[in-house]
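K.L.:
Got a predicted model here, sequence first, then my questions.
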Amino acid sequence: MKEQIKQMIEAADTIIIHRHERPDPDALGSQFGLQLTLQHQFPSKTVLTAGEMATSLSFMGELDQVDDELYKEALVVILDTANQARIDGKVAMTGKDVIKIDHHPDEDPYAPVQLVDTTMSSTSELLVHLLNEWGYEIPTSAAIQFYAGIVGDTGRFQFRGTTKRTFEVAAQLIDAGIDTDWLYRNMYETELAALHLQGYVLQHIQLTDQGVGYVVLTQDTLKQFGATVEQASLLVNSFAGLKGMKCWALFLETDTEVRVRIRSKGPVINEVAKEFNGGGHPMASGATIGQLSEVERVIRRLDEVAANFQF
């Protein structure tokens, strides 16, 4: 499969790279990192990135405006996207050829050609291994993108998916000459409104008898602190260290839905996420519910999962 993907990339004149909606650092890092590496390796090819930018991650780069007509003769590579419904830009599936490269559980094999490796910490790490295997040089401009993706998906190398291989790849990317000070400053500096909101989150954590922590942020609360849903979603790990908590959820009300970010220290939570229009990793998932009245249903299901887990 890896060799087939390499041949498809080398045969294509136009390559369009997509990833999931509401991108995180791994989605954008893998997208920009692959683009910059392929542009470096094949200067004559047209390599484009598609989708909507997350405001908080705009420092990572600028996405291209891609004409729908280009897809008819293009190779489309979709990164870090487990389900077809989550692709940012549904036109992606109209490409002449479509490849899926991901590290999430392969519950929706939507592409004719796929490379999925759930042992990788991130899609960025997976791509570095792949590019190394192909003998492609990763320029510094791409290395910092991949590093951002790895840092984001491993929680600065804290999460369970971090392995010896992850650190080896990180070392390779650092050796490429990346500016980690610049990256960490841009990734983790926080607006004053977001810090005030974090204080609110820490004051309003609820913990069930089964060890499920949760916080609900309504639209009114977000308006009160002048914070966006995007800013608020970054606070999901702000109470990760709570003693006695096995898993936790952050509920974010928008105009049309309630987004749910779920994390775990042990109980497998992606099956619960799937029940609520979501999915993801066993320890980190996302879901969507229609209204705040459904919060209790999510907590009950997380309680059931947590009750069967002991540290």
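P.N.:
Arrived safely, thanks for sending. If you're wondering where the values come from, they're calculated on a predicted model, not measured in any experiment.

K.L.:
Only C-alpha atoms from now on, for both contacts and neighbour counts.
P.N.:
Will do.

K.L.:
Pull the contacting residues for the residue nearest to the spatial centre of the chain.
P.N.:
Taking C-alpha atoms, centre = their mean, the centroid of the chain lies closest to D24, which sits 4.3 Å from it. By C-alpha atoms under 8 Å, 6 or more residues apart in numbering, the residues touching D24 are 54, 57, 152.

K.L.:
contacting residues for A273?
P.N.:
Applying C-alpha under 8 Å, 6+ apart, the residues near A273 are 262, 279-280, 285-287.

K.L.:
Show the subsequent helix or strand relative to the one helix or strand it maps to.
P.N.:
If you go by DSSP states H and E, A273 is part of helix 270-275. Remark: after helix 270-275, the chain's next helix or strand is strand 279-280, criterion DSSP H and E.

K.L.:
residues in contact with that following strand?
P.N.:
Outside strand 279-280, the residues touching it (C-alpha under 8 Å, 6+ apart) are 82, 104-105, 270-273, 285-287.

K.L.:
Helix or strand next in line after it, which one?
P.N.:
That would be, after strand 279-280 and using DSSP H and E, strand 284-289.

K.L.:
Now do that following strand: distance to the chain's middle.
P.N.:
Between the centre of strand 284-289 and the centre of its chain there are 12 Å (C-alpha atoms, centre = their mean, to the nearest Å).

K.L.:
do the same with stretch 169-179
P.N.:
Here stretch 169-179 shows a centroid-to-chain-centroid distance of 21 Å under the convention C-alpha atoms, centre = their mean.

K.L.:
Any buried residues in that stretch, and which?
P.N.:
Applying a neighbour-count criterion of 16 or more other C-alpha atoms under 10 Å, one finds 169-170, 173-174, 176, 178 buried in stretch 169-179.

K.L.:
Next: stretch 296-311.
P.N.:
298-299, 301-303, 305-306.

K.L.:
Name the nearest residue to D255, ignoring sequence neighbours.
P.N.:
Q219 (7.8 Å; C-alpha to C-alpha, 6 or more residues apart in numbering).

K.L.:
Included below, for side-by-side comparison, is a second structure:
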Amino acid sequence: MKRQIIDKIEQYDTIIIHRHVRPDPDAYGSQFGLKRLLEANYPNKTIYAIGEHDPSLTFLETPETISDDVFTESLVIVTDTANTGRIDDSRYNTGAYLIKIDHHPNDDQYGDLLWVDTNASSCSEMIYELFIEGKEYKNWQLSDASARLLFAGIVGDTGRFLYPSASLRTFEVAGQLIKYDFDRTEVFNGMYEKEANLLHLQGYIYENFKIDENGACYIKLTKDVLERFQVTPNDTSLLVGSLSDIKGVCAWVFFVEESDQIRIRLRSKGPIINELAKKYNGGGHPLASGATAYSWEEVERAIEDLKDICRQYKI
């Protein structure tokens, strides 16, 4: 599969790389890590990484803006995106050929060529594996810029290697990446330093979360709360891990109110929660998923479902 992807890359002069909406470090890490990898090995190709920019990820890279005509006769690669509904920029299907590279469950089998590895800790880890194949097959080289991005993506999706998805191979890959010339401290600061108002919101979360006897835990962040702390819904993604530190937590969820919907961020220490996410217009990994509700009544149903999952897990 990896060699088929490399063969397709070599066939096209223009390559456009997409990732998912509401990007996280692995979305940027895999997207831009692939871009920098290909630029280092194919300097005569034109390679774009596109999508709406998240200012919190500026320390990694900034996407480009391209016109519709660029897609003509282009190879399109989508990284770290399980289903078509979450691909940032709907023009992904207007190119000449489409490749999907992802580590989420393959519920939406889109693309002309698919490489999905649910055992990978992150899509960034998969891009490193693509580099290893390219090194053997076509003498590829990995640039410092690409190594930095892939490392950031792996760190982000493994929660600094705390999540069960961080396998022996993940640590091996990280060990290889830190041999390259980039500032790890700068990467960690960009990922984990928080503005004072966000830390104040974190204090609010610790004061107001709810947890039941089976470890089902949740917090509701309404628009009024976000406005009080001058925080955007996207900013709250930096705090999702906060509730994992609470003793006895089994699974937890952030409900974040936006203008027209309520974003659901689900996390778990054991029970499988991506089926719950699918029930509420979402999906993701078994222990880390996202979904959407359209009313607070629907949120209450999701809370009851989460409680049932934790109750059954404890039996």
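P.N.:
Alright, I've got the coordinates. Computed from a predicted structure; not experimentally measured.

K.L.:
TM-score for this pair?
P.N.:
Overlay of the two chains. TM-score (TM-score structural alignment, normalised by the length of the first structure): 0.98; 311 aligned residues with a C-alpha RMSD of 1.0 Å.

K.L.:
circling back to that earlier point, what range does the helix holding A273 of the first structure cover in the second structure?
P.N.:
Mapping helix 270-275 of the first structure onto the second structure (TM-score structural alignment) gives residues 274-279.

K.L.:
can you point me to the longest helix in the second structure?
P.N.:
Ranked by residue count under DSSP state H, the longest helix found in the second structure is helix 296-314.

K.L.:
Quick one: average offset of that helix versus the first structure, please.
P.N.:
Following superposition, helix 296-314 of the second structure is found to deviate from the first structure by 1.5 Å on average (mean C-alpha distance after the TM-score superposition for the first structure).

K.L.:
Any chance you could list what contacts that helix?
P.N.:
So helix 296-314 of the second structure is contacted by 212, 214-216, 218, 250-251, 255, 262, 271, 273, 276, 280, 293 (C-alpha under 8 Å, 6+ apart).

K.L.:
and those, which two are the farthest apart?
P.N.:
N214 and I262 (24.5 Å; C-alpha to C-alpha).

K.L.:
More neighbours: which of the two?
P.N.:
Neighbour count, other C-alpha atoms under 10 Å: between N214 of the second structure and I262, I262 has more, with 24 against 19.

K.L.:
Mind telling me what the more buried one corresponds to in the first structure?
P.N.:
Matched by TM-score structural alignment, I262 of the second structure corresponds to V258 in the first structure.

K.L.:
is it true that its match touches F251?
P.N.:
Yes. Counting by C-alpha atoms under 8 Å, V258 of the first structure does reach F251; the two are 6.4 Å apart.

K.L.:
Have a look at how far, on average, the helix or strand that contains K100 of the second structure is from the first structure.
P.N.:
Counting by DSSP H and E, the element that carries K100 of the second structure is strand 97-102. When the first structure is superposed, strand 97-102 of the second structure averages 0.1 Å from its matched positions, counting by mean C-alpha distance after the TM-score superposition for the first structure.

K.L.:
Now that strand: buried residues?
P.N.:
Within strand 97-102 of the second structure, judged by 16+ other C-alpha under 10 Å, the buried ones are 97-102.

K.L.:
do stretch 43-51 of the second structure as well
P.N.:
Buried residues in stretch 43-51 of the second structure (16+ other C-alpha under 10 Å): 47-51.

K.L.:
again with stretch 33-43 of the first structure
P.N.:
33-41.

K.L.:
which residues does I47 of the second structure contact?
P.N.:
14-17, 35, 38-39.

K.L.:
Looking at the residues you listed, which is nearest E61 of the second structure?
P.N.:
Nearest to E61 of the second structure among the contacts of I47 of the second structure, with distances taken as C-alpha to C-alpha, is K35, at 10.8 Å.

K.L.:
what's the mean distance for the helix or strand hosting the closest one versus the first structure?
P.N.:
Following DSSP H and E, one finds K35 of the second structure within helix 25-41. By mean C-alpha distance after the TM-score superposition for the first structure, the fitted helix 25-41 of the second structure averages 0.4 Å away from its aligned residues in the first structure.

K.L.:
for that helix, packing partners?
P.N.:
Secondary-structure packing of helix 25-41 of the second structure (3 or more C-alpha pairs under 8 Å, 6 or more residues apart in numbering; DSSP states H and E): strand 14-18, strand 46-49, strand 75-79, helix 123-138, helix 144-157.

K.L.:
what does it rub up against?
P.N.:
Contacts of helix 25-41 of the second structure (C-alpha under 8 Å, 6+ apart): 17-20, 45, 47-49, 57, 60-61, 78-80, 122-124, 127, 131, 140-143, 145-154, 156-157, 191.

K.L.:
Give me the buried subset of the residues you listed.
P.N.:
17-20, 47-49, 57, 60-61, 78-80, 122-124, 127, 131, 140, 142-143, 145-154, 156-157, 191.

K.L.:
gap between E193 of the second structure and S122 of the second structure?
P.N.:
22 Å (C-alpha to C-alpha, to the nearest Å).

K.L.:
circling back to that earlier point, in the first structure, what range does the longest helix of the second structure match?
P.N.:
Going by TM-score structural alignment: helix 296-314 of the second structure matches residues 292-310.
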